[in-house]
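J.: How does the following fold in three dimensions:
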Amino acid sequence: MSALRTAVVVGNPKPASRTLEAASYVARRLTGDVDALVVDLATLGAGLLDWSDPEVGRVVEEVAAADLVVVASPTYKGSITGLLKLFLDRFAPGDLTGVVVPLMLGGGPGHALAPELALRPVLAELRALVPVRGLYVLDRQHDDPAAYDAWLDEAVPVVRTLLDHLPRPTGVPA
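T.: You can find the predicted model right below:
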């Protein structure tokens, strides 16, 4: 799977967050790819508000070209961050052509459905391929591999099968 293009998009307003650690871990476990494109939206700053910003435009193109995109956000008021929403607004329906995995971190089990109720609908509006249920991880367990195991047991076979069968542009090895 090393020829895959993997992207990790993190909408935490704090750079180098636990959300970033969690999303990077999920991407590695799903693909074995340690060279994923990491988009820590907190580092893009005000450029997210400027639709002509060349750096944000480049990042949007790279994410759109990815075979796998892990989209992650902390849970804010039961939903995704405005930062992530600003970024996702850059994509037209159909722009995300790879497999997309929603991930959210939160402070308690009361928001466990947030990935399904807050993030998946935005991804569905973009017509993204979201073949597995969203993953919710408690903040305090973000660095505990056991917090991911049951979800990964279900998700890895599905995601890898789809990634193995994604159409690739001419000249891109499978």
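J.: use CA for all of it now, contacts and neighbours both
T.: Fine.
J.: surely Tyr136 meets Gly108?
T.: No: using Cα atoms under 8 Å, Tyr136 makes no contact with Gly108, being 9.9 Å away.
J.: These two: which is more packed in?
T.: Set side by side, Tyr136 and Gly108 show more neighbours around Tyr136, with 27 against 13, by other Cα atoms under 10 Å.
J.: my guess is that one is in a strand, correct?
T.: Yes: the assignment for Tyr136 (DSSP: H, G, I helix; E, B strand; the rest coil) places it in a strand.
J.: give me every residue that touches it.
T.: 103-106, 112-115 (Cα atoms under 8 Å, 6 or more residues apart in numbering).
J.: can you give me the helices for this structure?
T.: With helices called from DSSP state H, the chain shows them at 18-31, 54-64, 82-88, 114, 120-125, 146-164.
J.: so what does the longest one touch, helix or strand wise?
T.: I take that to be helix 146-164. helix 18-31, strand 99-106, strand 135-138 (3 or more Cα pairs under 8 Å, 6 or more residues apart in numbering; DSSP states H and E).
J.: List the buried residues in the last one.
T.: Of the residues in strand 135-138, those scored as buried under the neighbour-count criterion (16 or more other Cα atoms under 10 Å) are 135-138.
J.: From Val99, how far out is the closest residue to Ala155 other than its chain neighbours?
T.: Nearest residue to Ala155 in three dimensions, chain neighbours excluded: Val132, at 6.0 Å (Cα to Cα, 6 or more residues apart in numbering). Note on Val132: its distance to Val99, by Cα to Cα, to the nearest Å, is 10 Å.
J.: and this one, so I can compare the two:
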Amino acid sequence: MTVKVSVVVGNPKPQSRTLKVATTLVEHLFADDTYDLKVIDLADHQSEIFAWPSEEMSALNAHVAESDLVVFACPTYKATYTGLLKAFLDRYPANGLAGVVAIPVLTGADLTHSMGPTVNLAPLLVELGAIVPGRGFYFVASQMDKIDELVAAAASEYRSNFAKVAFLAGPGDMS
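T.: Prediction:
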């Protein structure tokens, strides 16, 4: 089975460190050749994000809603997520992410807002019907030299949470 994974990055700067953190998390969550990854860097779609209707944005939203796992990542702005990410998520109706496992990730300058992904972004994802498998992941941008170590620890915690939920679901089809 191949896991369908998406990374949605709400950083206004394209190809950001936030994108690197999110994709590194995916690499630590899954073995090679066990997942298909689509990266949606919202900085590349700024001209369409507020266009209604937008075939481009509708296609991106549909792809994310059909994913098994989505990492929603963004830098911390004013103690929360960016308007760019919020505008993307606002395109979903109630329960528009039902059945999607979503990991909220925020990056920031220091630990001041380390609870941000858990107390700000996770509730929005849950409101949209997503399954959030534990606390959000906060990454201090100045620790890029330790990215593999820090992300590996977070990935280990998420995999443990996945295993516990699978155990509770019991044998057989989890759909």
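J.: circling back to that earlier point, hey, which of the helices of structure 1 is tucked in deepest?
T.: Between the helices of structure 1, helix 114 has the highest mean count of neighbours, a mean of 26, where neighbours are mean count of other Cα atoms under 10 Å.
J.: From the chain's centre, how far out is it? Work that out for me.
T.: With Cα atoms, centre = their mean, to the nearest Å as the basis, helix 114 of structure 1 stands 14 Å off its chain's centre.
J.: how far apart are that helix and its match in structure 2?
T.: Taken over the aligned residues, the distance from helix 114 of structure 1 to structure 2 averages 0.7 Å (mean Cα distance after the TM-score superposition for structure 1).
J.: okay, and that helix goes to which residues in structure 2?
T.: Under TM-score structural alignment, the match for helix 114 of structure 1 in structure 2 covers residues 116.
J.: What is the neighbour count of the nearest residue to Leu37 of structure 2 once chain neighbours are set aside?
T.: In this structure, Leu37 of structure 2 finds its nearest non-sequential neighbour in Val5, 4.8 Å apart by Cα to Cα, 6+ apart. Val5 of structure 2: 23 surrounding residues under other Cα under 10 Å.
J.: Looking for the alignment partner of Val5 of structure 2 in structure 1.
T.: Using TM-score structural alignment, Val5 of structure 2 lines up with Thr6 in structure 1.
J.: Quick one: residues contacting that match.
T.: So Thr6 of structure 1 contacts 27, 33, 35-37, 66-69 (Cα under 8 Å, 6+ apart).
J.: Put together JSON lines for the helices and strands packed on helix 146-164 of structure 1, with distance to Ala155 of structure 1 on each row.
T.: Conversion of these to JSON lines gives the following (distance: least, Cα to Cα, whole Å):
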{"stretch": "helix 18-31", "distance to Ala155 of structure 1": "8"}
{"stretch": "strand 99-106", "distance to Ala155 of structure 1": "9"}
{"stretch": "strand 135-138", "distance to Ala155 of structure 1": "10"}
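J.: Touching, the residue nearest to Ala155 of structure 1 and Val101? I think so.
T.: Yes: contact criterion Cα under 8 Å: Val132 of structure 1 and Val101 qualify, at 7.0 Å.
J.: Name the residue in the two with the higher neighbour count.
T.: Val101 (29 against 17).
J.: Next, find the distance separating the closest residue in space to that one that isn't next to it in sequence from Gly110 of structure 1.
T.: With Cα to Cα, 6+ apart as the criterion, Val101 of structure 1 has its nearest non-adjacent residue at 4.8 Å, and that residue is Val70. Distance, Val70 of structure 1 to Gly110 of structure 1, by Cα to Cα: 23 Å.
J.: related to what we said a few turns ago, rebuild the helices of structure 1 as a markdown table, extending it with distance to Ala46 of structure 1.
T.: Converted to a markdown table, the helices of structure 1 look like this (distance: least, Cα to Cα, whole Å):
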| stretch | distance to Ala46 of structure 1 |
| --- | --- |
| helix 18-31 | 20 |
| helix 54-64 | 10 |
| helix 82-88 | 10 |
| helix 114 | 26 |
| helix 120-125 | 22 |
| helix 146-164 | 33 |
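J.: Where in structure 1 does stretch 42-55 of structure 2 align, residue-wise?
T.: Using TM-score structural alignment, the residues of structure 1 aligned to stretch 42-55 of structure 2 are 41-54.
J.: re earlier: Serialize the buried residues of strand 135-138 of structure 1 to CSV and add fields for distance to Ala46 of structure 1.
T.: Shown next, in CSV, are these (distance: Cα to Cα, whole Å):
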residue, distance to Ala46 of structure 1
Leu135, 29
Tyr136, 28
Val137, 29
Leu138, 29
